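Could you look at this predicted model? Sequence included:
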Amino acid sequence: MNQLSHLNHAGEANMVDVTDKAVTLRQARAEAYLSLNEHTLTLITEGKHPKGDVFAVARIAGIQAAKKTWDLIPLCHPLMLSKVEVVLTPLTDPSRIHIETLCRLSGQTGVEMEALTAASVAALTLYDMCKAVQKDMVIESIRLVEKQGGKSGDYQGKRYD
């Protein structure tokens, strides 16, 4: 079994030293879903939600979260992201919102956590913006969809839709 890279020689949690790693292009996509009722989804898509443009706020929150991942997840490195994208797609039957994020950089460590954090915070922001209208929404299926680059190579998750 490979030694865990986030543990030092004494078995203590430790930030990985990436100094000697090559700078390469790295990219990750993540997704999440927010299940909500048809009425709430209609308020959002028709621009009639009492809190305004719910999608705009969630999109900005996701982008901001990706940039702050190192501040939220203790052993993540601060990264110079070159691209963060948050796409929010309303779906019907069942009524839900698909959140897909993309993070990209040229660097020494991956961006999976940034993509996952962006998807999570965008979902939480959608929930926060809509909780006055509906409290029984469900955030689900937060996952890494794919990653490219780095020592461990590319990863493509299974499609579940």
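Structure's in. What do you need? Numbers count the residues shown, from 1 in each chain.

Going by C-alpha atoms from here, please, whenever you check contacts or count neighbours.
OK.

What separation do you get for Met137 and His9?
45 Å (CA to CA, to the nearest Å).

Sorry, slip of the keys, the one I care about is Asn37.
In this structure, Asn37 and His9 are separated by 51 Å, where distance is defined by CA to CA.

what does Gln108 give?
For Gln108, the distance to His9 equals 22 Å [CA to CA].

if we can go back for a sec, of Met137 and His9, which one has the most company?
Neighbour totals were compared for Met137 and His9, and Met137 leads with 16 against 8 (other CA atoms under 10 Å).

Enumerate every residue touching the nearest residue to the more buried one once chain neighbours are set aside.
Residue nearest to Met137 in three dimensions, not counting chain neighbours: Leu36, with 4.9 Å by CA to CA, 6 or more residues apart in numbering. When contacts are counted by CA atoms under 8 Å, 6 or more residues apart in numbering, Leu36 touches 95-97, 134, 136-138.

Are any of those buried, and if so which?
95-97, 137 (16 or more other CA atoms under 10 Å).

Generate TSV for the residues you listed, with secondary structure as supplementary columns.
Rendered in TSV, the data for the buried ones among the contacts of Leu36 read as follows (DSSP: H, G, I helix; E, B strand; the rest coil):
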residue	secondary structure
Ser95	coil
Arg96	strand
Ile97	strand
Met137	coil
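
ok, second structure coming up, stack it against the first:
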Amino acid sequence: MAGGEKNGLTHLRADGRAEMVDVGAKQETERTAIAAGTVVMAPETLQAILSGDARKGDVIAVARLAGIMAAKKTHDLIPLCHPLALTKVAVEIVPDEALPGLRVEALARVTGKTGVEMEALTACSVACLTIYDMAKALDKAMVITDVRLVEKTGGKSGIWRAGDADHGAAAR
């Protein structure tokens, strides 16, 4: 047992050294995670994106693809993440004129011994960053906000939903 498990931090040994968690003895289960975030922008920026007037091209299509690619590279980006054979990654991006902006939702799925929360969060984050990058010539004041885990299923802990968390909105 890693020394860090006593204090709940599974990636730290008792002496403070970081280590990758050994998941070898864990059960393989289907695991899914959903992450969400938003990119808030000027109404004119949203309209330019939706009408295809962004100079760099189809913002939504490129951001969706960037998110999918990012999920597949999570272990290269986040120290101590296990490389996973993802069975599904989906990124949905929908306009919300009330923000105004774009809402991003990323789903990652695997049958394996460790969860896919980081893959879903990475997909969502990179999709949001790509939206910013592709539209920054129109609106440098865009704000990426509320990137968070919405739901995870599978593994020993079962189902978790953001609304079930005690600290949810208070932490933001």
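Ah, there it is. Just so it is clear, the structure is predicted and the values come from calculations on it, not from any experiment.

Superposed, what's their TM-score?
Once superposed, the chains reach a TM-score of 0.94 (TM-score structural alignment, normalised by the length of structure 1), with 160 aligned residues with a CA RMSD of 1.5 Å.

quick one on the thing from earlier: with distance to Glu146 of structure 1 added, can I get the buried ones among the contacts of Leu36 of structure 1 in JSON lines?
Below are the buried ones among the contacts of Leu36 of structure 1 laid out as JSON lines (distance: CA to CA, whole Å):
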{"residue": "Ser95", "distance to Glu146 of structure 1": "25"}
{"residue": "Arg96", "distance to Glu146 of structure 1": "22"}
{"residue": "Ile97", "distance to Glu146 of structure 1": "20"}
{"residue": "Met137", "distance to Glu146 of structure 1": "26"}
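
mind checking what Val54 of structure 1 lines up with in structure 2?
Matched to structure 2 by TM-score structural alignment, Val54 of structure 1 sits across from Val59.

what about Asp15 of structure 2, how many residues close to it?
Neighbour number of Asp15 of structure 2 under other CA under 10 Å is 8.

Same question for Lys48 of structure 1.
Here the number of neighbours of Lys48 of structure 1 (other CA under 10 Å) works out to 13.

Then Ile73 of structure 1?
The burial count assigned to Ile73 of structure 1 is 12, neighbours taken as other CA under 10 Å.

So what does it match up with in structure 2?
Here Ile73 of structure 1 is matched to Ile78 in structure 2, going by TM-score structural alignment.

Tell me the spacing between its match and Arg31 of structure 2.
To Arg31 of structure 2, Ile78 of structure 2 is 19 Å away according to CA to CA.

Repeat that for Asp146 of structure 2.
Distance of Asp146 of structure 2 to Arg31 of structure 2, computed by CA to CA: 23 Å.

Which neighbouring elements make contact with the lengthiest helix in structure 1?
In terms of residue count, the longest helix belonging to structure 1 (DSSP state H) is helix 112-130. Judged by 3 or more CA pairs under 8 Å, 6 or more residues apart in numbering; DSSP states H and E, helix 112-130 of structure 1 is in contact with strand 24-35, helix 54-67, helix 69-72, strand 83-91, strand 96-107, strand 138-148.

quick one: the last one aligns where in structure 2?
Applying TM-score structural alignment, one finds that strand 138-148 of structure 1 aligns to the residue range 143-153 of structure 2.
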